Every structure is written in structure tokens, then in C-alpha cells.
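A.B. asks: quick one, what's the 3D model for this:
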Amino acid sequence: NLISAEEAFEKMGADVMRWMYCAHPPDRNLLFGYEGAREVQRRLLTLWNSAKFLVDYGNIEGFVPTYSDLEGGPSADLTEIDRWLLARADRAVAEARAAYERWRSDEVVEAFEAYVDDLSNWYIRRNRRRFYEYDEAAFRTLWVGLVTALRIVSPIMPFLTEHLWQVLVAGRCEDAPDSIHLAGWPSALGAVDEELLSSMEVTREIVELGRRARTEAGVKLRQPLRSARVRGGDAARRHADIIRDELRVKEVDFDAPAVVEVSYKPNFPVLGPRIGPKVKEVAAALAAGDYEVREDGSVAVAGEVLSSDEVVRTETVTVEGWGVAQEGNLAVAVDLELDEELILEGRVYDLVRALNEQRKQQGLELTDRITLRLPSEHADLVDRHGEWIAAEVLATSIGVDGSLDAPVIEKA
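C.D. replies: As a prediction, the model looks like this:
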């Protein structure tokens, strides 16, 4: 079962091998093999695809980066989410530096992967439209964010980071070092805004809970809904627009009332040593609701009086007719009732997704304009939302043809 170094270099790649070793905690044995290598390659695709996204749209829009942006951040008119990414980059740099100084390459990898996930699955996904029409601040912020990621991980992954440095930096900026390994450690991009980072973390938690509520209720994410209610997420109020867009709802309410069911169970590590086997009887009584909560917060149950630290109090939010998901004190409810308008918009999203997939299958470029003919089953969508559909699929014209069984896309 031995894999020779030469074979591993050829089939895995040197950077993937280095990554496997560096990502592994030093106090544990490494199960080295091709399956683990494929998993590393899959993870690194997030970085690669993020860089490809910037290169593709940067070439279309003629974006030229400014090397001095790496010293203190871009001077453009930044949005809040731009400032969030720069603050997130600074935090990643600090985490990686601390890990390197402790000789913990596995913690460097952990910090890098978390940062790249934020960059790709939050910043890029939230800002795609800004790259379709050359928003300078978005291009400059993403470029700084990506290059910072490369510099963080270049000691661990020298070859891939050097390749991307040549594509993103050395080949674009006249005053840039010829190699990433001559560029030094990243400078701070500004004071880290901890409040912004914290509020965005809560926002992402709310979004995940909202999606979970939709999924558990059997409502697909492309289907617009009327409203969402949030309980326990006040820190995210400033990002209500983001929550609304991510959950595809018309409004987000942080103040709507909800029914809260309170339950108790024993805190076994604390209560068990005091009452011994009787803890099972107490647990059963608490589960059955046979207890009394006193004014001082203690709980009388099964002949015992439990202090607040001897019980675990849980609040469960319920909203009749809504889908609810909860994690700790944070809860999100989504209105599941659909009216004609919402159903129609859901069909538009489904159609746009199918048409853009058809564009890819036909080999059309990102900027290619098209003419579009649709079967008559989509006539009501064209009547109500024709301009929206055209903008989403880059159609110069949309027609309805009753003889068609499927959409027809032709390059304009």
C-alpha cells in the first residue's frame, strides 16, 4: 500500500501533499492517500473559482488593480459589506500570524479556509451584480481580499499561490514584486471593526436558520415569501436588507410577537452529584411539565428545589402557520402562505435559472446577448415580468410561440 513520493507528486501535486501534512494536527497520525488528496483539491476549488470569477469579470470590464491598495485598503467609496470583507481579511491575517508563531500550520489552514469561505460564499455571492456593471469598489475590495488570502497561505502552498500571484498581481501591477515570496507579510487594511464583524456573523446565522425553516417546511429557496420574523438577533438589525434578500422575503420583522414555550431539564453534571439516582425521577417530572417555577428562579420538582444552575432552561418559539428554526436564543420564522403574486415570482426565478443553465449548455459567453422564444405556458410571466426576465438572461427580445415545447435561445 506504499505510495512513492514521485507517484504522489505526479498524481496529487506538491501543494496538495504539503496541504495534507500542514492541515493535520501534529499530535495525530495522518492517513495519507488519494481520497484525502481529492478532498483537499475539492476544498481548494473555492479559492480557484473565486480567483477565476475576478479574472473573468475583470477582463470583461477592463479592471486594473492598484498595488498600493494592499497597504491600508482601497481608497474607493466602500459599502458596508466591502468594509466587512477588509475587516475579515485583517482578522484572518492576525489569526494566521499567531498560528505561524506557534508553529501550528493546522491552525493556519483552519483560519485560511474559514476566511476563503466567507469571501466566496458570502462576499462574492452577495455582490455578483456589482461585478456585472463595473463597480470599482467591489473589484478593488475583492482583489485585495483574494491577494491577502494568497499571502497568508503562500508558505504552505507556494506553487498555486505563485501561479495566482502572477495572474492577479505581477501580470497586472507594474510596481508589484515579481514573486509572492518577495512580497512580505500582509499589512493591516485598517482598524478591525469588531462590531461590524459580530453583526455580520449574527446575520449569517439568521440566514442559515431562515433557510433551514424553509427547507424543513418543504419550500424551495427560489420561492419568494411574504415575511420573516427574527427573535434574539437585534445585532443584525442594520443588515435587515441582506436578510430580506437572502431569505427571499418581502419584509423582515424583528419586533413581532411570538409564542415562546419554556421547558426545563436537569443540568446533570451539577445536579447529579447532589441528588444521585433521584435525578432520573426529576428529569421525568420536568419532561412531563410537573414542576413549579418560583419567583427567585428556582424550580420545585419531585420534592426537590433546584437552583437556577441545576436546570437548563430552553425557550422554543412557535408561530402558528409559519416555518420556524431555532438555535439557542436565536429563532427565525417564515410565513409559508403563498398568494398569486408570490407563486408567479417563484415561477420567474425557476425560469431564469433554467434559461441561464441553457445558455451555459449552448456555450454562450457571459456577455453574449440573446433572442428568446418561450412556449405559451410562460405567456403570463412575459406579460407581468418580461423586462425582469430579459435583464436576467441578457435577452434583447422575448417572444411567445405556441408551437414550442421548450425555450429557444439564439445569439443576438
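
A.B. asks: use CA for all of it now, contacts and neighbours both
C.D. replies: Will do.

A.B. asks: for Phe112, the count of nearby residues, please.
C.D. replies: Counted by other Cα atoms under 10 Å, the residues lying close to Phe112 total 21.

A.B. asks: list the buried residues for the helix or strand harbouring it?
C.D. replies: Assessed by DSSP states H and E, Phe112 sits inside helix 105-118. For helix 105-118, a neighbour-count test (16 or more other Cα atoms under 10 Å) marks Ser105, Asp106, Glu107, Val108, Val109, Ala111, Phe112, Glu113, Tyr115, Val116, Asp118 as buried.

A.B. asks: let's have these in TSV, adding distance to Asn356.
C.D. replies: Output for these, formatted as TSV (distance: Cα to Cα, whole Å):
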residue	distance to Asn356
Ser105	41
Asp106	40
Glu107	39
Val108	38
Val109	35
Ala111	34
Phe112	32
Glu113	30
Tyr115	29
Val116	26
Asp118	25
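
A.B. asks: this one as well, want them side by side:
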Amino acid sequence: WNTYAFYVLYADIDEFDPSQYTLDYEKINVMDRWILSKLNTLIKEVDKRLSNYDITGSTRMMEHFVDDLSNWYVRRSRDRYWGGDMNQDKINAYMTLYTVLDNMIRLSAPFVPFMTESMYQNMIKPFFADAPESVHLSDFPEYNENLIDKDLEIQMQIVLDLVNLGRSARNISEIKIRQPLQKMYIVSENKLEAAYEPLVLDELNVKEIVWADDAESLQDFQFKPQLRTLGRRFGKNLPKVNETLAHVNGRERYAELKEKGYIEIEIAGQLEELKEEDLLISAIQAEGLATASDHGITIALDTKLNDTLIAEGNVREIISKVQNMRKESGFEVANRIHLYYADNDELGKLIEMNKETIQSEVLALEISPLKADVPFVQTWNINGQDLTIGMEVIQ
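C.D. replies: From the prediction side, this is the model:
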């Protein structure tokens, strides 16, 4: 329903009529081809499952597809609907989403009859004179084998796995997604083709992907004594062993352990050898990296920030606050605005330096210092700095 509402919102604004266009598969982008491949795979599998009376399996597959549609395809494609011109890419976006919704309405009609009927009567029936009176009089959708691209689906799943791990690493580091980072290190047997890397970089707001060979190189290690083997051996000196292990260089000692089969520490003036069975070893976050692992994939985000990255993060934070103000002020999605700023010279200069980017993102036709009598004014915290933002609709 949320995806349907999104389509209707922008289609109404653009007065988009799907009967006036056709979906040209040769002109669509990789996201369009992926969702159409997933759609046709879904139709094929649901048809097969329903033939075997597998109702539960069918609905679970549709649920997973709707999640991919809403939380990945639409979210990655939504800026394609914002432009004022009905260019080819915008037509492709509309027609791809319309095609998916048309098929999903008919596919899910037996499961949610009233909701799909409402959607059908609003977005399909009015545009096609020969359309059946009801969705329940329409043909069940048929899959197109030529639109199913399994390699593309596999690659996009790798993208989604990397993105999910990247978000987890962001949460671990407590660095917002709006703050750009320089590098993302990846260790995985499943390699991602270079053509798909920009999706990961853009989604996680990272500049560069570096493929690494060893997950252990992205982690640090913490050592503690194994009481079962070292308690009797060191007796009263065991606390000293614990204290010494707590201050060793985890990465260096782990490499030493793997190379020699033991590490050496000095206790009470004597050099002692500790084997792997003498130690409790835990992988921990390395300094300057935020690491996450799952299903044989390890990623690490370089969390070190320079002035350029911090400035970019502030620009994104300003854009986010302006978007929040637009919603809170009750502006229409398509409203163009005049944006104002005040009370922070440093951020003011930053806004002027990035004026075109901000204007494009928030639909601002003009940006200037705050004047009197601006109707919507609010002070925001931009990563520890206060900035006053004002806006008004340009009629």
C-alpha cells in the first residue's frame, strides 16, 4: 500500500497517464531490470506454489518481494520522480513501477481482495477503456522468462548484504549515514562486480571500496588467561598475567600466535610461553574501524574523519533539517521554496559553497541570508553548531 501511495502521489502531480507510454526494456537502468526480474521470478514461483496449494509459502514470497520493492527499489529510485521534466529516465521509473504494481495487484487479489480492488479502480481502470470492471475479472499475471536475470538477482543480493552490514557497522560506530566516510573494506568469497559498487557506496555514503583478503586484518583481538590451564601454573601471579595480556598489541600478538603457535610475555622477570589453549581470545573492534560480519562476509568502515568529510556531513545534515522543516510546515511535495540561513558564519559559508547541491535536494529556487517576516523559521543543531533556517513557498 505504501508503494502504491507513493506512485499515486507523484503520478497525480505529473498527471502521468500510463496508457500513453510503453515500457522499453532496452532503455531501463539496472534497478528497473532487477525489480522486473524479481517480479517475474515471484509470479513464476507463486503460480507454482498455488498449483500445489501452498498458500503460506506464496504469501511469504510476496511479503519478501514487497519489502524489496518498498525498502530498496523505491527508496533508491525516488529522486527520479522529483524532476520537473518528463524525461526518458522519469518515464522509465513510472512505467517500471506501474508495471510492478499492476502485476502485484492481480497477483495478490485472491489474498487481499478489497484493498487490491480499491487500488485497481484508482490506478488501472481509469486509464484503460478495455480494462475489466474489476480486478477479480482480470487475468492472473503470467511471468516472462526473458525478463528473469538470475545473475543480476545474485549480484543485487550481494549489494543488499553489504549494505545491511554497512548499516550495522554505522550503528556500532554511532556515525550517522549522512556523514560521509572515506573507505569500506570488504572480505567476501562472493565478489561484487564493479558495476554494482556505486550502489553500495551511495547507499552507505562511502567514497571507496577496498577488497581485502583476510577478515582478521580488519579486527583487533583481546587476550585473557585461560584459568583452567594457567591458574595452577601461575598461582598468585595470575593477576599479573591478566594485566599483562590486557595491554598487549592484540593484532601483533595474534599474528605471532598464528605464526609460532605461542606468544611470549614476561612475568616476575621470566619469559613465559602461552599457547592458544592457554588463552581466551576475543575479536573486538579495531581502532579507527567499525566492523560487522555475517554469512561469510566481513566489512569494516574507516571511521576516521578529515575536514573535507566533516564539511560534507554538515551539508547533508543541513539538507535533512530543511526536508524536516518542509514536512512540518505542511508544504506540498512539489512546492519550490526560498531558503534562508542565519546565526552561523561558518555554516553560512558552507551553504554558499554548496548552494547548487542544496537547491537541487530541497527544491529551493533561491538561497540567501535570513530577512525579516519569513513565515517559517527554526534553529537547528548541525553536528554541535546552531544554525537558524527559514523558508517560504515561491508562488
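
A.B. asks: which residues in structure 2 does the helix holding Phe112 of structure 1 align to?
C.D. replies: Under TM-score structural alignment, the match for helix 105-118 of structure 1 in structure 2 covers residues 55-68.

A.B. asks: same check on stretch 213-221 of structure 1?
C.D. replies: With TM-score structural alignment applied, stretch 213-221 of structure 1 matches the range 169-177 in structure 2.

A.B. asks: how far does the matching stretch sit from its chain's centre?
C.D. replies: Using Cα atoms, centre = their mean, to the nearest Å, the mean C-alpha position of stretch 169-177 of structure 2 is found 12 Å from that of the whole chain.

A.B. asks: ends of that stretch, what's the gap?
C.D. replies: For stretch 169-177 of structure 2, the first-to-last residue distance is 10 Å (Cα to Cα, to the nearest Å).

A.B. asks: now do the buried residues in that stretch.
C.D. replies: Under the neighbour-count criterion of 16+ other Cα under 10 Å, stretch 169-177 of structure 2 has Ala169, Arg170, Ser173, Ile177 buried.

A.B. asks: stretch 28-37 of structure 2 too?
C.D. replies: Buried, per 16+ other Cα under 10 Å, within stretch 28-37 of structure 2: Ile28, Met31, Asp32, Arg33, Trp34, Ile35, Leu36, Ser37.

A.B. asks: not counting its neighbours along the chain, what's nearest the first one?
C.D. replies: Translated: Ile28 of structure 2. Leaving out its chain neighbours, the residue that sits closest to Ile28 of structure 2 by Cα to Cα, 6 or more residues apart in numbering is Asn92, at 5.9 Å.

A.B. asks: and the last one, by the same measure?
C.D. replies: Of all residues not flanking Ser37 of structure 2 in the chain, Ile148 sits nearest, at 4.3 Å (Cα to Cα, 6+ apart).

A.B. asks: the one you found touches Leu42, doesn't it?
C.D. replies: No. Using Cα atoms under 8 Å, Ile148 of structure 2 is not in contact with Leu42; the gap is 9.9 Å.

A.B. asks: residues of the longest strand seen in structure 2 that come out buried?
C.D. replies: Assignment by DSSP state E gives strand 385-393 as the longest strand of structure 2. Residues of strand 385-393 of structure 2 classed as buried: Leu387, Thr388, Ile389, Gly390, Met391, Glu392, Val393 (neighbour count, 16+ other Cα under 10 Å).

A.B. asks: the residue nearest to Ile28 of structure 2: neighbouring residues, count only.
C.D. replies: Asn92 of structure 2, neighbours per other Cα under 10 Å, totals 22.

A.B. asks: quick one: map it onto structure 1.
C.D. replies: Using TM-score structural alignment, Asn92 of structure 2 sits opposite Ala137 in structure 1.

A.B. asks: check Ser320 of structure 2 too.
C.D. replies: By TM-score structural alignment, Ser320 of structure 2 lines up with Arg353.

A.B. asks: looks to me like that match is in a helix.
C.D. replies: Yes. Checked against DSSP: H, G, I helix; E, B strand; the rest coil, Arg353 of structure 1 lies within a helix.

A.B. asks: distance check, it against Val393 of structure 1.
C.D. replies: Distance, Arg353 of structure 1 to Val393 of structure 1, by Cα to Cα: 9 Å.

A.B. asks: Leu142 of structure 1 now?
C.D. replies: Relative to Val393 of structure 1, and taking Cα to Cα, Leu142 of structure 1 is found at 24 Å.

A.B. asks: with Glu61 of structure 1 instead?
C.D. replies: In this view, Glu61 of structure 1 and Val393 of structure 1 are 18 Å apart by Cα to Cα.
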